[in-house]
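# Fold the following and give me the result.
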Amino acid sequence: MNQARLVGDSMEFARLSNESHTLFKRHGVNPIKAMLAPMAQIPLFLTFFLTLRRMANYPVESLKEGGFSWVVDLSIPDPFLVLPVVTALSLWVTLELSFRSGLNPNQTPIFKYGARIVPLVTLAFTYDFPAAILMYWCTNNALSILQVAALKQPAVRTFLNIPQIKVNPARLPVNQKSFKKHFKETMENAKINKMMEERKTIDEITFKKAGIGPLKKTFKEDPTR
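Got it, this is the predicted structure:
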């Protein structure tokens, strides 16, 4: 599909796109359904986040002495920034393990590099969060790491009746392209898609004019006379 898009072969691109949709439908695969479980966790996370922030802002008395070691008061930010760093690192580990769990080795690295930026952005926004929020976040990330690591074990997958991950590297070519090259190809693909859409719109307008407009003279002499 990428090759057809690069050369501007809209017919081949449409044929391959239709084949992929047919394949998904035959095997009951819906990419949108894969996002339902992560999206369902967002309201729960926001509820904990907003609740803990309000508890820290009041503050709830038990938070003032409910910490440990250098973070005794959980209603204020970590003075040594240890919790923000640990939160960012645990988030990075979670994302890395998730990306390596049965993924196609030919997967474009743009998503991987994008996911690696998320922990840095998280660190920039969470350094002044109350320690109570970061304690919850660290705990949540630690449990996520344990969950992902456990679900990679064949014995666990067999016990839970989850199909084993099967990836045949001999049949799936490993993508060796750099992030810069992938980004350049992505921008070129977007440009080609835009040109194809514009060309399609122009063809539709031209076809409509040819059907309802006056007869356009394309000959020097009338062949019917």
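# From now on I want contacts and neighbour counts done on CA atoms only, so please keep to that.
Fine.
# Just the buried positions in the longest helix anywhere in the chain, please.
For the chain, the helix reaching the highest residue count under DSSP state H is reported as helix 179-212. By neighbour count on 16 or more other Cα atoms under 10 Å, the buried set for helix 179-212 is 189, 192-193, 196.
# Now show me the structure for the sequence below, then we'll compare the two:
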Amino acid sequence: MDFQRNILLIGLMFVSFMLYINWNETTKPQSQGQGAIQQVQHDSDVPISLNASQLLIQNSVSDNLITINSDVLTLTIDTRGGDVIRAELEEYNAKFNSRDKFVLLKHDSEHFFVAQSGLIGLQGVDTLNGRAKFNTTATDFKLAEDKDELRVPLTLTKNGITYTKIFILKRGSYAVDVDYTIHNKTDKPASIQMYAQLKQNLLDDGGSLTMPTYHGGAYSTDDTKYKKYSFDDMQDKNLNLTTVKDGWVAMMQHYFVAAWIPHSGGETYLYTRTNNGQGFIGIRYPITIIASGTEISIHSTLWVGPKLQNQMEETALNLNLTVDYGWLWFIASPLHWLLATIHGLVNNWGIAIILLTFIVRGAMYPLTKAQYTSMAKMRMLQPKLTEMRERIGDDRQRMSQEMMSLYKKEKVNPLGGCFPLILQMPIFIALYWALMESVELRHTPFILWIQDLSAPDPYYVLPLMMGISMFFIQKMSPSTVTDPIQQKIMTFMPVLFTVFFLWFPAGLVLYWFVSNIVTLIQQTLIYRTLEKKGLHSQK
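Alright, predicted model coming up:
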């Protein structure tokens, strides 16, 4: 197989890959995964039925709101229920060059996305009559410059029981601890059950053919490290699972995620619901009994922020998997680590991408050399193969036997040009995902006109340069293709790639362009070496 056909194969694999990932993002996940995941059947008791439908479909907001500020988060809390109805990320702009901060959680008419939590059960504060209204000492709370932690308590006393809901924000962290302290001052035991859920409009999965991204739910259990559960899945079937530890539920979008992480010490129930155009994904703690005259605390964590892998990994097991690298995560994750390490040295993500490309292509140089060497040897055998076809005619069995005999005699592997290419493709695809999922590239400048590596090149310079470099790769590669249709496809391939890359993020196009430049350099060096050995290219 010569290089022209290799490029055709790359093109077909690339287009197939883009179609596949776009299809994969817009179709439902398959089964719930392997392992002993229990299906939880809901009982007909009041606490669970409240959680399922009647209680938490309220969208109205009270007039009693408080604001909590850390160095990276600004949260708006409704004291009725203590729900987080707005979350601004202080270090991320809404749009490129915008002064407005990115808002992940919001209570808008067009996009409703909130994080709710509360207490149900016989002595729960959330009932059919409405959500509990907490009291606070102020309406604005801010992390002091000389402090690393901010604790904001919301309190309520009802029927002899004091409930305290505490929001704990730490400096530089997007993990917000949401804890309950319940002090039972009555002469009878109290029974409560905590829930925490994310509620959002039922939206499209999001993304496009050139930028396939996921917008929907996800969860983790003891037996399933990470699984998406889209809005379509929620509408088709309610999720009812149980996990003992290390579980969480989330709603994701490109670069950002909100997630509830329970710390129950026992079985936690994961569920989804839909109602009136909204989807819920949440967790329920086991029922807790508080003895008379005693106090207990229930702990949970709300992650609300960007997909920062190191922080998420420290917050909850497998939460970093929401940075979705697909099935090649075991390659993409080390590549992202290497990219971040290089950035720590050069302090420019564009230059880091360039250096990473050189490192990756350098590491694959032995494969590239083997590929071109095999192609050169195959070209040398073309005259003999042509003579063989003319001599043997249509006897395919004899032709196959004599070809294999010739390959063995000349020590040529007819698939030698294909195997290195096939081995390289997973690395290319993994690097594609690593770059696409990196929130660090969002609104990040490179040089000159490229001021956002996560957005397309505004002047299409990089895609055009990529197409030109691909054209020169073709020109430098001798071809034995004689079929007119294949020749036309090969001629059109750089144009097709250029059109695709017009809408790709500049960081991805930069990687592909630099990769082509490295290919041209390697191709030139390898051909010169082969010519010295007598393996001349037939231009």
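# Quick TM-score on the pair, please.
Once the chains are laid over each other, their TM-score by TM-score structural alignment, normalised by the length of the first structure reads 0.57; 152 aligned residues with a Cα RMSD of 3.2 Å.
# sorry, back to before: reformat the buried residues of helix 179-212 of the first structure as JSON lines; add distance to Q3 of the first structure.
Formatted as JSON lines, the buried residues of helix 179-212 of the first structure follow (distance: Cα to Cα, whole Å):
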{"residue": "N189", "distance to Q3 of the first structure": "10"}
{"residue": "I192", "distance to Q3 of the first structure": "11"}
{"residue": "N193", "distance to Q3 of the first structure": "12"}
{"residue": "M196", "distance to Q3 of the first structure": "14"}
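# Tell me the one among those nearest to S90 of the first structure.
N189 (34.3 Å; Cα to Cα).
# contacting residues around the closest one?
Listed by Cα atoms under 8 Å, 6 or more residues apart in numbering, the contact partners of N189 of the first structure are 2, 5-6.
# name the element the residue most central in space within the first structure belongs to?
Centroid-nearest residue in the first structure: F111, 6.1 Å away (criterion: Cα atoms, centre = their mean). Assigning secondary structure by DSSP states H and E places F111 of the first structure in helix 109-126.
# One more: N18 of the first structure?
Here N18 of the first structure is assigned to helix 10-26, by DSSP H and E.
# which parts of that helix are buried?
Per 16+ other Cα under 10 Å, helix 10-26 of the first structure contains these buried residues: 10, 13.
# Give the residue farthest from the middle of the second structure.
R391 (57.0 Å).
# ok, now which ones touch it?
The contact partners of R391 of the second structure, by Cα under 8 Å, 6+ apart, come to none.
# pretty sure it belongs to a helix, no?
Yes: applying DSSP: H, G, I helix; E, B strand; the rest coil, one finds R391 of the second structure inside a helix.
# Among the contacts of N189 of the first structure, name the buried ones.
5-6.
# With respect to Y127 of the first structure, which of the contacts of N189 of the first structure is nearest?
Nearest member of the contacts of N189 of the first structure to Y127 of the first structure, counting by Cα to Cα, is N2, at 41.2 Å.
# I'd like the contacts of N189 of the first structure as CSV, with distance to W137 of the first structure appended.
As requested, the contacts of N189 of the first structure are exported to CSV (distance: Cα to Cα, whole Å):
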residue, distance to W137 of the first structure
N2, 39
R5, 42
L6, 43
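# which of the contacts of N189 of the first structure lies closest to Q164 of the first structure?
Set against Q164 of the first structure, the nearest of the contacts of N189 of the first structure by Cα to Cα is N2 (29.7 Å).
# Would you enumerate the residues in contact with the closest one?
13, 189.
# Distance check, it against A150 of the first structure.
Remark: distance between N2 of the first structure and A150 of the first structure (Cα to Cα, to the nearest Å) = 36 Å.
# What of H21 of the first structure?
Separation of H21 of the first structure from A150 of the first structure (Cα to Cα) stands at 32 Å.
# ok, now G66 of the first structure?
31 Å.
# One more: L103 of the first structure?
For L103 of the first structure relative to A150 of the first structure (Cα to Cα), the value is 17 Å.
# now M1 of the first structure
36 Å.
# Neighbours of the alignment partner in the second structure of L151 of the first structure, how many?
L151 of the first structure maps onto I526 in the second structure, with residues paired by TM-score structural alignment. I526 of the second structure has 17 neighbours, counted by other Cα atoms under 10 Å.
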